[in-house]
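> just need the structure, nothing else, for what follows:
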Amino acid sequence: MHWIALQWSLDAQAEAGAATAAADAMPTPEALGWWALRYTPHVCWLDEALMLEVSACERLWGGRSSLMRQLLNENPVPATAVLRGAQGATSLEALARLRLFVREEKRPPEIPAGLPLDTLSAAREHLDALARLGCRSWGEVAALPRGGLSRRFGAELRAALDIAWGLRPESHAWLTLPDVFEQKLELPALAETAPELMWSANRLLSALQIWLRARQRGARALELEWTLDLKRFNGVNLPPTQQIAVRTAEPTQDLAHLRRLLSEKLALATLAAPASWLKLRSLETDPWAGASTSFLPEDNRKGDKLHEMVERLSVRLGAMQVLVPRARADHRAEHTQAWQPALRTVQPDQPAPSKARRETQAEASQPDAIYPPWLLPQPLLLEMDGERPCYGGPLSKLIGPQRIEAGWWGGKEDGGQPAMRDYYVAESPEAGLLWIFRERPLARFSAGEVRWYLQGFYA
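Presented below is the predicted three-dimensional model:
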């Protein structure tokens, strides 16, 4: 068996502002355990230290020294927090050596017999009594009669010494990685405004990033919930909690982007009462394929990605203020697309579209080559010069007809009346190339007035 003990502490020489920021960004203890699961499946917390049992996997990391360097170099805590580590044959020995390292004391020549008694957790409540017996090290206590030691100081101290000398197996509650991220913490002080929640939300976001990397997932939807400290305010009953949801167009592990989205959302929120607890939960995640980069410099431009900017604007201005076109399976030109919010609020349990629906959407998203780049919102009725339509002069038909019959399946709620049209590319003496169509009568042999419409312009 071989154990590694790790402990994080804030840098005493750091400035007060930097130390406070580091404390706010410090991941939760559970999240630090998730980070350690990258190196070994046997991870647990023992008092103030995170313990890793690495005897079965240390060779995969190039040996003990190489593994220790990787742990120190890949510290998940901000730079102002110092990571200290120590090793030992048992968890108690590694923890004791870590405590000596933190106190800047030298390692005794004999391990574990020479270790100071105050580095053993099971002996701390009996230090005064053991000191009067002349015992100041692990070895001196272990030399006492077993029966008398257990009767006077309890079986826990004797069991700890047996573990330290390898006479009894260790038993620990190993950490596991949950399937869904959900972390809760108590605020250091009551938050009266929503932006104040970001100070504590940073810790939860740091834990979320560790969980996403360990699970190899990308976040698509998150929910931040806070507990209200009052049940009634100004004579109005209050709900126990309030929450906001944040969604992204693409899976992401970018902590800075999630922090900006959450900050924008909180800036628009209003707390019904002071908040005392904060909880972050993952609503939807997708498998993370990783980030791909290109050797071409123009493909690796600095700055925010387009979808990240659109998401921030949607949160800041409102979902209905930032719209994107969506193709529709309809051959009527004025109904081939619809506008929807760029940041879609799709529920995580909504089923995925069927294969037939995806194929229909794919066909609808492929515009016809004859379509002009500029379409009118509604067709414009053209004047007639005899039998020729006019727009800036009589029109000359160049290409056509392209015949469509669409809209027969619905009524006004589905886009209006059915359309029976013949489309042409025509040339105007003043306006250039136009896209026009002629309405065909609904009855095959009906003789009525032929009406021509202007649908779009060519550049």
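> from here on, just use CA atoms for contacts and neighbour counts.
Will do.
> and residue 151, how close does it get to residue 228?
Distance from residue 151 to residue 228, counting by Cα to Cα, to the nearest Å: 50 Å.
> the two - which one has more neighbours?
The neighbour count for residue 151 versus residue 228, taken as other Cα atoms under 10 Å, is higher for residue 228 (23 against 10).
> my guess is that one meets residue 242, correct?
Yes. Residue 228 is within contact range of residue 242, at 7.4 Å (criterion: Cα atoms under 8 Å).
> what about the strands in the stretch 251-400 of the chain?
Using DSSP state E, counting those that start in this stretch, the strands of the stretch 251-400 of the chain run over 275-287, 323-327, 337-341, 374-381, 383-385, 388-390, 396-406.
> longest helix in this protein, please.
Scanning the chain for the helix with the most residues, using DSSP state H, yields helix 198-215.
> helices or strands next to it in the packing?
Applying 3 or more Cα pairs under 8 Å, 6 or more residues apart in numbering; DSSP states H and E, one finds that helix 198-215 contacts helix 16-25, helix 29-36, strand 182-191, helix 255-267, strand 275-287.
> nearest to residue 205, out of those?
Comparing the helices and strands packed on helix 198-215 by their distance to residue 205 (Cα to Cα), the top pick is helix 255-267, with 6.8 Å.
> tell me the angle of the closest one relative to helix 198-215?
Angle, helix 255-267 to helix 198-215, by axes from the mean of the first three to the mean of the last three Cα atoms, to 10 degrees: 140 degrees.
> tell me which residues in helix 255-267 are buried?
257-259, 261-266 (16 or more other Cα atoms under 10 Å).
> who does it touch, helix- and strand-wise?
Against helix 255-267 (3+ Cα pairs under 8 Å, 6+ apart) you get helix 198-215, strand 241-252, helix 306-317.
> here is the second sequence; please produce its structure so I can put it next to the first one:
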Amino acid sequence: MPVPRRILSLWFCRLGAERILRRDGIDPALPLAVVEDTGNRQVLSALSPGAQALGLRRGQPLREARSLCPDLLTRLRNPEAEAGMLTALRRWAGRYSPWIAESGSDGLVLDITGCARLFGGEEALLTRLEEDCAGLGLTARGAIADTPGGAWALARYAGARAGSDRSGDAIDQEARATRSRATRRHWDRGGSAPVIAAGAAPASRIAPPGQLGRILAPLPVAALRLAPEVLDQLNRLGLRRIGDLAGQPRGPLARRFGQGLVLRLDQALGHAPEPVSPRREAPAFATRLTLPDPIGLEEDLLAGLDRLLPRLCDTLRQEDRAARQIRLEAWRSDGTMQWVAVGLARPTTDPARIRPLLVMKLAQIDAGFGIDMLRLIAARTEAPEEAPRPDPLPLDSRRNASPAWRPGRPVAPARDDLLARIGARIGLEALTRRHPGASHIPEKGALTLAAAWSDAPDSPWMPPPQPRPLRMWPPEPAPQLPPESLPPRRIRWRRQDCALLPHPARERIAPEWWLADPAWRSGTRDYVTAVLEDGRALWLFLAHGADLPGGWFCQGSYG
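The predicted structure follows:
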């Protein structure tokens, strides 16, 4: 008999605030709020227990919170630091299950199928996990269900009920649409995130197998992880509980509220699959230098870089890896971080090739009140490439080569260093090279590839039967003016009547019949080079009209 799937959702409701409490050693009883910018205002994203006890809530505007608590301590939100802390918690939670993934920006999801018996049952596992989090100084609330969506809903909304949003006596006979006119926003109307309900024991947050529909029915629709605008529409219609949606036909719901509502509902109830996809741990190649006193001079940064770079390159060589992108982080004494990153045209472990690129970027680092830690990271690594081939310059070109050149010395590193230096200023994506294309179609005769991620072409360029123009564009109509002749003597192109001088060169190009190319539905083309009276040379062709009307078109210019 197959073991039923069991999912545990863990919610860190005060992750942002408790990260600062742990870092700065602030008393949790003090009112502390983490503030983030949303458009043109600042709102509270996380609260300490002391701030929440005063009646403040997540999503509340900072100006309103200041009026309620003048002594409120505030810190700006650092999403990168919070994401790093959640990643560390994901690695820490590996002691409870080998299958863990992050759930949003403040939660984890664990597949505990077959694992709960190792800890004395599901309730014992949930209690132990929450106690271990409390020992780390973190407030966590977990729930267990058959699906990730159901566990997510119970972790945040267990014990909550979607009541009327109208003040005064509830009038059950009143129409739902009339009751929804009240303007007070709360969690059951898509407002701020819920708070931990008092008295919600771990046992009440565990849905027995096969009974998830009954457990989720009284919860508010906000427990389905819906967009705020969808929540507003549902509440205007009086659909406030998950049970109100579970009995509705899926077709009308999808037409009115979109496929997202139906998908979230089916995922929560187990009718649609929602796998737990843990992120694969990438090997970390990094080294850091902690400084006894803050530094701020560029010479000091260079001295620290000279210590870090050889150590990082030695580590990469030991693991048979090479750096493709290097990131230098400068952690300042106020807890913030400045960083620069450089890319390399070819993966390398040579510090002499990496150092000049980082030196070019050091001026972008603002030391502020001082830097007390440097961290050098190989953000992207690849397998080391083989030794470059010798210089392929012909004999007559070697006499005019650089004095530093000598026979047998590879020039690939020098070319790659040049690409990396230019790429550090304008970006490696802006550097391209042309490769010959395997097609006789003019616009497909050459491929544009990124120079940093491609090698020089091995096959020689095959010259076309006739010279190709320097500039090419999509074909533009150029109707022939009388008197008609071949090639034409007069055409109308770009709102101008152009007189052409005779040119005998002609070339016929047939389309690739094995490919359905919409641009070549006009059939076979006869290309001619037409010279205008002012000296400009145009590339014209006569389309014979297979599936589309034919005629004369202009596709390029030689000047």
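> TM value for the aligned chains?
TM-score of the superposed chains, computed with TM-score structural alignment, normalised by the length of structure 1, equals 0.42; 250 aligned residues with a Cα RMSD of 4.9 Å.
> about what we covered before: for the buried residues of helix 255-267 of structure 1, which one is nearest residue 237 of structure 1?
Residue 237 of structure 1 lies nearest to residue 266 out of the buried residues of helix 255-267 of structure 1, by Cα to Cα, at 22.6 Å.
> now residue 96 of structure 1, what's its secondary structure?
At residue 96 of structure 1 the chain is in helix, as set by DSSP: H, G, I helix; E, B strand; the rest coil.
> ok, residue 341 of structure 2 next?
Residue 341 of structure 2 - assigned by three-state DSSP - is strand.
> was I right about it contacting residue 330?
No. Under the criterion of Cα under 8 Å, residue 341 of structure 2 makes no contact with residue 330, lying 11.6 Å away.
> of those two, which one has the most company?
Neighbour count, other Cα under 10 Å: between residue 341 of structure 2 and residue 330, residue 330 has more, with 24 against 18.
> ok now do the more buried one, which residues does it touch?
Residue 330 of structure 2 is in contact with 337-339, 365, 367, 371-375, counting by Cα atoms under 8 Å, 6 or more residues apart in numbering.
> just checking, it is part of a helix?
No. With three-state DSSP as the criterion, residue 330 of structure 2 is assigned strand and is not in a helix.
> measure it to residue 82 of structure 2 for me?
Between residue 330 of structure 2 and residue 82 of structure 2 the computed distance is 18 Å (Cα to Cα).
> please apply the same query to residue 422 of structure 2.
Distance from residue 422 of structure 2 to residue 82 of structure 2, by Cα to Cα: 35 Å.
> same check on residue 379 of structure 2?
Distance, residue 379 of structure 2 to residue 82 of structure 2, by Cα to Cα: 19 Å.
> picking that back up, let me know the angle separating the longest helix of structure 1 from strand 182-191.
Using the same axes, to 10 degrees: helix 198-215 of structure 1 against strand 182-191 is 170 degrees.
> tell me which residues of helix 198-215 of structure 1 come out buried.
Buried residues in helix 198-215 of structure 1 (16+ other Cα under 10 Å): 198-213, 215.
> circling back: residue 398 of structure 1: which of the helices and strands packed on helix 198-215 of structure 1 is closest?
Comparing those by their distance to residue 398 of structure 1 (Cα to Cα), the top pick is strand 275-287, with 50.4 Å.
> which strands and helices sit next to the closest one?
Right, strand 275-287 of structure 1 is packed against strand 182-191, helix 198-215, strand 217-228, strand 241-252 by 3+ Cα pairs under 8 Å, 6+ apart.
> what packs against the shortest one?
Which is strand 182-191 of structure 1. Using 3+ Cα pairs under 8 Å, 6+ apart: strand 182-191 of structure 1 touches helix 198-215, strand 275-287.
> if you set the cut-off to 7 Å instead, what comes out?
Using 3 or more Cα pairs under 7 Å, 6 or more residues apart in numbering; DSSP states H and E as the contact test, the elements touching strand 182-191 of structure 1 are strand 275-287.
> what's the spacing between residue 285 of structure 1 and residue 380 of structure 1?
From residue 285 of structure 1 to residue 380 of structure 1 the distance is 47 Å (Cα to Cα).
> the more surrounded of these two?
The residue with more neighbours, out of residue 285 of structure 1 and residue 380, is residue 285; 20 against 13, by other Cα under 10 Å.
> what sits against the residue lying closest to that one once chain neighbours are set aside?
For residue 285 of structure 1, ignoring the flanking residues on the chain, the nearest one in space by Cα to Cα, 6 or more residues apart in numbering is residue 219 at 4.6 Å. Residue 219 of structure 1 makes contact with 251-253, 284-286 under the criterion Cα atoms under 7 Å, 6 or more residues apart in numbering.
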